[in-house]
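In: sequence unknown, structure follows:
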């Protein structure tokens, strides 16, 4: 092998090595860009219970950097699913005049900085009575970012655990209407009229 051939091989090897290094840097840059994209659309859904003498409410807030697509949201009282927020006053043993305001959460989108009042119960001593009921209340929530990364609070270890995907929660309107019928049944109205 002549010296000219050896020099050609050395130059070729150097070119291949430089190409491999450039390819490595391009790959690392691509990974960094992906992480920056993930961070730019990263939602963080927080829950807040607000209580005062006349009201008790639950609010979801997006404190992250991107919209939160909420796929699952469940309220449980002492391990049992609350089918409709109208059931909450009975757990707090509210009597007299009170009102309940609710919002549908599954399939909703929380933009950055947006608050969603999930339910609010108003009435005499509602806040104080709700305070004792909240001790038995648990929330299950699963939401995703725009790029498909999802988080759930189902883990007992961490409030916000990354998950592969959220399930789609079907809201059973008939079930919710049954709850409302049970709460405002004609038998109750007859007793109120007689009393």
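Out: Yes, it's here. Note that the structure is a prediction, hence the values are computed from the model and not measured.
In: only C-alpha atoms from now on, for both contacts and neighbour counts.
Out: Noted.
In: downstream neighbour of the helix or strand hosting residue 6 in the secondary structure list?
Out: Using DSSP states H and E, residue 6 maps to helix 3-40. Sequence-wise, the next helix or strand downstream of helix 3-40 (DSSP H and E) is strand 45-52.
In: so which bits of that following strand are buried?
Out: 45, 47, 51 (16 or more other CA atoms under 10 Å).
In: repeat for stretch 162-178
Out: 162, 163, 166, 176.
In: starting at the chain centroid, how far to it?
Out: With CA atoms, centre = their mean, to the nearest Å as the basis, stretch 162-178 stands 13 Å off its chain's centre.
In: ok, now stretch 67-85?
Out: With CA atoms, centre = their mean as the basis, stretch 67-85 stands 10 Å off its chain's centre.
In: and the strands in the protein?
Out: 45-52, 55-62, 68-77, 80-81, 98-102, 108-110, 115-123, 137-144, 150-152, 161-163 (DSSP state E).
In: among these, show me which one is buried the most.
Out: Of those, the one with the most neighbours on average (mean count of other CA atoms under 10 Å) is strand 150-152, at a mean of 23.
In: off-centre distance for that strand?
Out: 7 Å.
In: same deal with stretch 92-104?
Out: Its chain's C-alpha centre lies 23 Å from the corresponding centre of stretch 92-104 when counted by CA atoms, centre = their mean.
In: now swap in stretch 166-182 and tell me
Out: 18 Å.
In: for it, measure first residue to last.
Out: 31 Å (CA to CA, to the nearest Å).
In: equivalent analysis for stretch 36-50, please.
Out: Terminal-residue distance, stretch 36-50 (CA to CA): 35 Å.
In: which other residues reach it?
Out: 56-68, 112, 144-147 (CA atoms under 8 Å, 6 or more residues apart in numbering).
In: okay, now the one to match up with it:
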């Protein structure tokens, strides 16, 4: 069958229309991806962890564990875990009993030693919430504050403070957080790594 000139032109036009349509669709999809990446970048959160032993504005010795959102978008912290010596820190008293009481205290008495120190006012910790919290851009939260006890009137607490000041450098942290677009990251310190994850870990109930 012979194809007339008119028919050939019609076929050429039809094929051209299809090609243009496909190209337009490709461009639209690519533009949509670019716009989405731009929006994601415009609200990117970055949670950082730090620890210190002195507050310069207050001129006060105080151990702190701090989390800061240094990004440009809000962050929801869905999981946070402090660890030391390969073990998670789930109870402050148990952690101090492991790390920071005098070696002369027998292992079976270390936890009661810490409880007595708290009860007798030798030392005190202040806590704030991190897990389950929304961090605004540039928001800074002191998760733990331990003011230095007086060496004369609180010698037991002062000794624990000094030991904890050395120990804090060996602590490790995992923190998982998400953006408003449900993009999530797992950050690890002191490694200073940050990797995207499909979802954050779910902490098992304490009674299980």
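Out: Right, received. Where do you want to start? Because the structure is predicted, anything quoted here is derived from the model rather than measured.
In: what's the TM-score here?
Out: Comparison of the two superposed chains (TM-score structural alignment, normalised by the length of the first structure) gives a TM-score of 0.77, and 174 aligned residues with a CA RMSD of 2.7 Å.
In: returning to what we had before: need the strands of the first structure in CSV with distance to residue 189 of the first structure, can you?
Out: Output for the strands of the first structure, formatted as CSV (distance: least, CA to CA, whole Å):
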stretch, distance to residue 189 of the first structure
strand 45-52, 29
strand 55-62, 24
strand 68-77, 26
strand 80-81, 26
strand 98-102, 15
strand 108-110, 35
strand 115-123, 19
strand 137-144, 29
strand 150-152, 41
strand 161-163, 46
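In: so which of these comes closest to residue 183 of the first structure?
Out: Closest approach to residue 183 of the first structure among those is made by strand 98-102 (12.2 Å; CA to CA).
In: what's the closest one aligned against in the second structure?
Out: Taken onto the second structure by TM-score structural alignment, strand 98-102 of the first structure occupies residues 123-127 there.
In: neighbouring contacts of the matching stretch?
Out: Outside stretch 123-127 of the second structure, the residues that touch it by CA under 8 Å, 6+ apart are 117, 118, 142, 143, 144, 145, 146, 147, 149, 154, 157, 158.
In: can these go into TSV with extra columns for distance to residue 166 of the second structure?
Out: As requested, these are exported to TSV (distance: CA to CA, whole Å):
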residue	distance to residue 166 of the second structure
117	19
118	20
142	19
143	18
144	16
145	15
146	14
147	15
149	16
154	19
157	14
158	13
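In: now, which of the residues you listed sits nearest residue 174 of the second structure?
Out: Closest approach to residue 174 of the second structure among the contacts of stretch 123-127 of the second structure (CA to CA): residue 143, at 13.9 Å.
In: residue in the first structure matching the closest one?
Out: Under the alignment (TM-score structural alignment), residue 143 of the second structure pairs with residue 118 of the first structure.
In: how many neighbours does the residue nearest to that match when sequence neighbours are not counted have?
Out: With CA to CA, 6 or more residues apart in numbering as the criterion, residue 118 of the first structure has its nearest non-adjacent residue at 5.0 Å, and that residue is residue 103. Residue 103 of the first structure: 12 surrounding residues under other CA atoms under 10 Å.
In: equivalent analysis for the one 3 residues further on, please.
Out: When counting by other CA under 10 Å, one arrives at 19 neighbours for residue 106 of the first structure.
In: equivalent analysis for residue 23 of the first structure, please.
Out: Residue 23 of the first structure, neighbours per other CA under 10 Å, totals 12.
In: residue in the second structure paired with it?
Out: Using TM-score structural alignment, residue 23 of the first structure sits opposite residue 25 in the second structure.
In: cool, residue 61 of the first structure as well?
Out: So residue 61 of the first structure corresponds to residue 68, using TM-score structural alignment.
In: wait, what's in contact with that match?
Out: With contacts taken as CA under 8 Å, 6+ apart, residue 68 of the second structure has the following neighbours: 47, 48, 49, 135, 138, 139, 140, 141.
In: aligned to residue 166 of the second structure, what sits in the first structure?
Out: In the first structure, the residue matched to residue 166 of the second structure (TM-score structural alignment) is residue 132.
In: what is the neighbour count of the residue nearest to its match when sequence neighbours are not counted?
Out: Closest residue to residue 132 of the first structure apart from its sequence neighbours, by CA to CA, 6+ apart: residue 92 at 6.9 Å. Here the number of neighbours of residue 92 of the first structure (other CA under 10 Å) works out to 17.
In: who touches residue 92 of the first structure in this structure?
Out: Applying CA under 8 Å, 6+ apart, one finds that residue 92 of the first structure lies in contact with 126, 129, 130, 131, 132, 133.
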